[in-house]
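**Q** Got a sequence here, can you model it:
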Amino acid sequence: MSHPKVSICIPTYKQPDFFRRALQSVFVQSFDDYEVIITDDSPDESVEHVVKEFQPNIKLKYYRNKERKGSPENWNEAIRLASGEYIKILHHDDWFPDKNSLIEFVKMLDENPNADFAFCSSLVCGPDQKVKYLHLPTEKQLSKLRSSSNYLFPKNIVGAPSATIYRSKLNKRFDIRLKWVVDIDFYISVLKDNKNFIFCSNPLVCTTDGAPHQVTSECQNDKNIELFEWFYLYDKIKKYPIIDFRNFVFFWNLLYKYKVRSVGEIKELGIQFPPQILEAIVQLQKILCTFR
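**A** From the prediction side, this is the model:
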């Protein structure tokens, strides 16, 4: 049995109108050597009803989770079920803006066998589909990323997972302990194994920003989530005991945002981090706060 070139993985959770738009953008693609893997984490049948609108379609493979997996394990489930040479994640509220989007994604890897990972710029849109801005890393940022995958900490210049495509042979999964910085962690892991990546400046995908149903809306400004995940990721990528000025300022601002005044408050969140660095950040924060 032959496998498709691309597995388009669409992890879903309710929001049938967004999901319908995503599917519509897939089925008009000029490149057709693909399968669509849908993993449904919904508590109702709203997603399933949309799937039925597009059936019968041999490219469409729908799976309803028996128990809710949550994000990002629902993403992982779609990846596990994929059989394509390439993995193309498309979140259910994102979509391809052009019929040639998918073929351009595929070309990036087909024409660059030394790279396992590719990404594009993206049109970031509001829930009303109006473009808010173009997510486009600068040449300087791309150069720094080529030098070190850790450059993604703390700024995600890649963008949303929908802006990426990678070879399934990497056998990578998203860290289920994370929600807020899960994409950054994934990209760093992929690029540590092979620093070669391909970038397309054309926006091959539209991503949704600011919708109330999104995980980002749930995590943003949540002290426990943000503090835990940023310190957890920093520990995971093994950058300490040396902390550069850019990251020092980042952590100082993070602690200032949440009015954290002591190392003990951070430790209460179960965060493992070199105490000397934490103490230095906290002390600097106390000094600088007098000038604000």
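**Q** going forward, measure contacts and count neighbours with C-alpha atoms only.
**A** Fine.
**Q** Would you map the helices across the stretch 101-250 of the chain?
**A** 101-110, 139-147, 182-193, 215-219, 223-236, 245-257 (DSSP state H, counting those that start in this stretch).
**Q** out of these, nearest to Lys155?
**A** Ranking the helices of the stretch 101-250 of the chain by proximity to Lys155 (C-alpha to C-alpha) places helix 182-193 first, at 8.3 Å.
**Q** quick one: buried residues of that closest one?
**A** Applying a neighbour-count criterion of 16 or more other C-alpha atoms under 10 Å, one finds Val182, Asp183, Ile184, Asp185, Tyr187, Ile188, Ser189, Val190, Leu191 buried in helix 182-193.
**Q** Please generate a structure for the following sequence too, so the two can be compared:
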Amino acid sequence: MGLPLVSIVIPAYNRPHTLEIAIDSVLEQTYPNIEIIICDDSTDDRVQEMLVPYLHSFPQIKYHKNERNLFLENWHKCFDLATGEYINYLMDDDTLHKEKIAKMIFFFNEFENITLVTSYRQTIDESGQFLPPIGATARLYEETRILDGKMLGNVALTRCLNVIGEPTTVLFRKKDLTELYGVYKGKQYSLINDLAAWLSLLSKGKAVYIPEALSYFRRHPNQNNNTLGLKAFSEWLDIMIASREDGFLDTNALFKTALHSYRERVRNYHQFVEDIMRIDRILTSLE
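**A** You can find the predicted model right below:
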């Protein structure tokens, strides 16, 4: 075709109904050269059974059922099996706008040193109805912007919010992600594995932000982040500190803003007493 192959990779887990909706949104893409990689970490066969007619009709869909539960390693398996030049993760409860890939890949083709393209994402409920944005999903800009990668990373870090987007939101070149997905500076993140990947990419180049809703982020009680536990939020403090090695939060003022944002988020929870003490020690050392 002459167009680079894009791999849409889906780490699936026990959600055949929403997975079917997600797959349909990929099959409706206006960009023609796409493969779909599904790595199934489910505890039963419902996903596999739902996929039977798809696998018969669409050769671009590749399905792999894990022999054991891989959890975060399933994300790595998806990445390894992808053969495309570009990768877009797709959560099995999210969906894509039909022009998402076409509109995003334009920027890789037309501009240099782009390592990440993201957009506004529309929040939806369990039945697909639109929801108002939450803090992290609020529209960042009203116009399309090409941004210094470290500047966009700093926006997320200083707010202690993943304003860049969930895994579904971002398109990137496979070769640009040199650490495993969700690994940053040698540490595997779980709650913010997406942000870990984005910082790795943003440290290498520029980002594009598109204000159109090019993906749909489903919010429901059974989301993976709701099962990881409150203590996993400590990952934010770890990644703030680690990010300075890559030139994020490169002034004491930015670093202090990030630390205070984190402190404000956790100050009413007794589980974070040690984190607050750690922040106090860091702030004292910066004086």
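**Q** and which of the buried residues of helix 182-193 of structure 1 is nearest to Tyr86 of structure 1?
**A** Proximity of the buried residues of helix 182-193 of structure 1 to Tyr86 of structure 1 (C-alpha to C-alpha) peaks at Val190, which lies at 13.9 Å.
**Q** Need the counterpart of that closest one in structure 2.
**A** When structure 2 is aligned by TM-score structural alignment, Val190 of structure 1 is paired with Leu201.
**Q** Its match against Asp176, yeah?
**A** Yes: between Leu201 of structure 2 and Asp176 there is a contact under C-alpha atoms under 8 Å: 6.5 Å.
**Q** Return every residue with contacts to both of these two.
**A** Contact criterion C-alpha atoms under 8 Å, 6 or more residues apart in numbering; residues shared by Leu201 of structure 2 and Asp176: Thr115.
**Q** chain center to stretch 181-200 of structure 2: distance?
**A** Relative to the chain's own centre, stretch 181-200 of structure 2 is displaced by 9 Å; criterion: C-alpha atoms, centre = their mean, to the nearest Å.
**Q** Start and end of that stretch, how far apart?
**A** Across stretch 181-200 of structure 2, the terminal residues are separated by 9 Å (C-alpha to C-alpha, to the nearest Å).
**Q** can you list contacts of it?
**A** Outside stretch 181-200 of structure 2, the residues touching it (C-alpha under 8 Å, 6+ apart) are 72, 75-76, 79, 116, 150, 153, 162, 164-167, 177-180, 225, 228, 232-233, 235-236, 239, 242-243.
**Q** Selecting buried members of those in PyMOL, what would you type?
**A** The buried residues among these can be selected in PyMOL (16+ other C-alpha under 10 Å) with this line:
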select buried, resi 72+75+76+79+116+150+153+162+164+165+166+167+177+179+180+233+235+236+239+242+243
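**Q** Can you check the distance spanned by stretch 104-119 of structure 1, start to finish?
**A** Counting by C-alpha to C-alpha, the terminal residues of stretch 104-119 of structure 1 are separated by 10 Å.
**Q** try stretch 126-135 of structure 1
**A** End-to-end distance for stretch 126-135 of structure 1: 13 Å, by C-alpha to C-alpha.
**Q** Rebuild the helices of the stretch 101-250 of structure 1 as TSV, extending it with distance to Leu90 of structure 1.
**A** Below are the helices of the stretch 101-250 of structure 1 laid out as TSV (distance: least, C-alpha to C-alpha, whole Å):
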stretch	distance to Leu90 of structure 1
helix 101-110	11
helix 139-147	23
helix 182-193	13
helix 215-219	15
helix 223-236	24
helix 245-257	30
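**Q** For the residue nearest the centre of structure 2, give its distance to Asp45 of structure 2.
**A** For structure 2, the residue nearest the mean C-alpha position is Pro167 (2.3 Å; C-alpha atoms, centre = their mean). Distance, Pro167 of structure 2 to Asp45 of structure 2, using C-alpha to C-alpha: 25 Å.
**Q** can you check Glu73 of structure 2 too?
**A** 20 Å.
**Q** At which residues are the strands of structure 2 located?
**A** Using DSSP state E, the strands of structure 2 run over 6-12, 34-40, 61-65, 86-89, 95-96, 114-124, 145-148, 172-173, 183-184, 187-188, 206-218.
**Q** other SSEs contacting the first one?
**A** Okay, so that is strand 6-12 of structure 2. Packed against strand 6-12 of structure 2 by the contact rule (3 or more C-alpha pairs under 8 Å, 6 or more residues apart in numbering; DSSP states H and E) you find strand 34-40, helix 72-81, strand 86-89.
**Q** To what extent does the shortest one diverge from structure 1 after superposition?
**A** Okay, so that is strand 86-89 of structure 2. When structure 1 is superposed, strand 86-89 of structure 2 averages 0.9 Å from its matched positions, counting by mean C-alpha distance after the TM-score superposition for structure 1.
**Q** what does the first one give?
**A** Comparison of strand 34-40 of structure 2 with structure 1 after fitting gives an average deviation of 0.6 Å (mean C-alpha distance after the TM-score superposition for structure 1).
**Q** Please compute how far that strand lies from its chain's middle.
**A** Distance of strand 34-40 of structure 2 from the chain centroid (C-alpha atoms, centre = their mean) equals 16 Å.
**Q** Just tell me the aligned range of that strand in structure 1.
**A** Under TM-score structural alignment, the match for strand 34-40 of structure 2 is residues 34-40.
**Q** which other residues reach that stretch?
**A** Contacts to stretch 34-40 of structure 1, defined as C-alpha under 8 Å, 6+ apart, come from residues 4-13, 47-48, 59-65, 74-75, 77-78, 81-82, 84.
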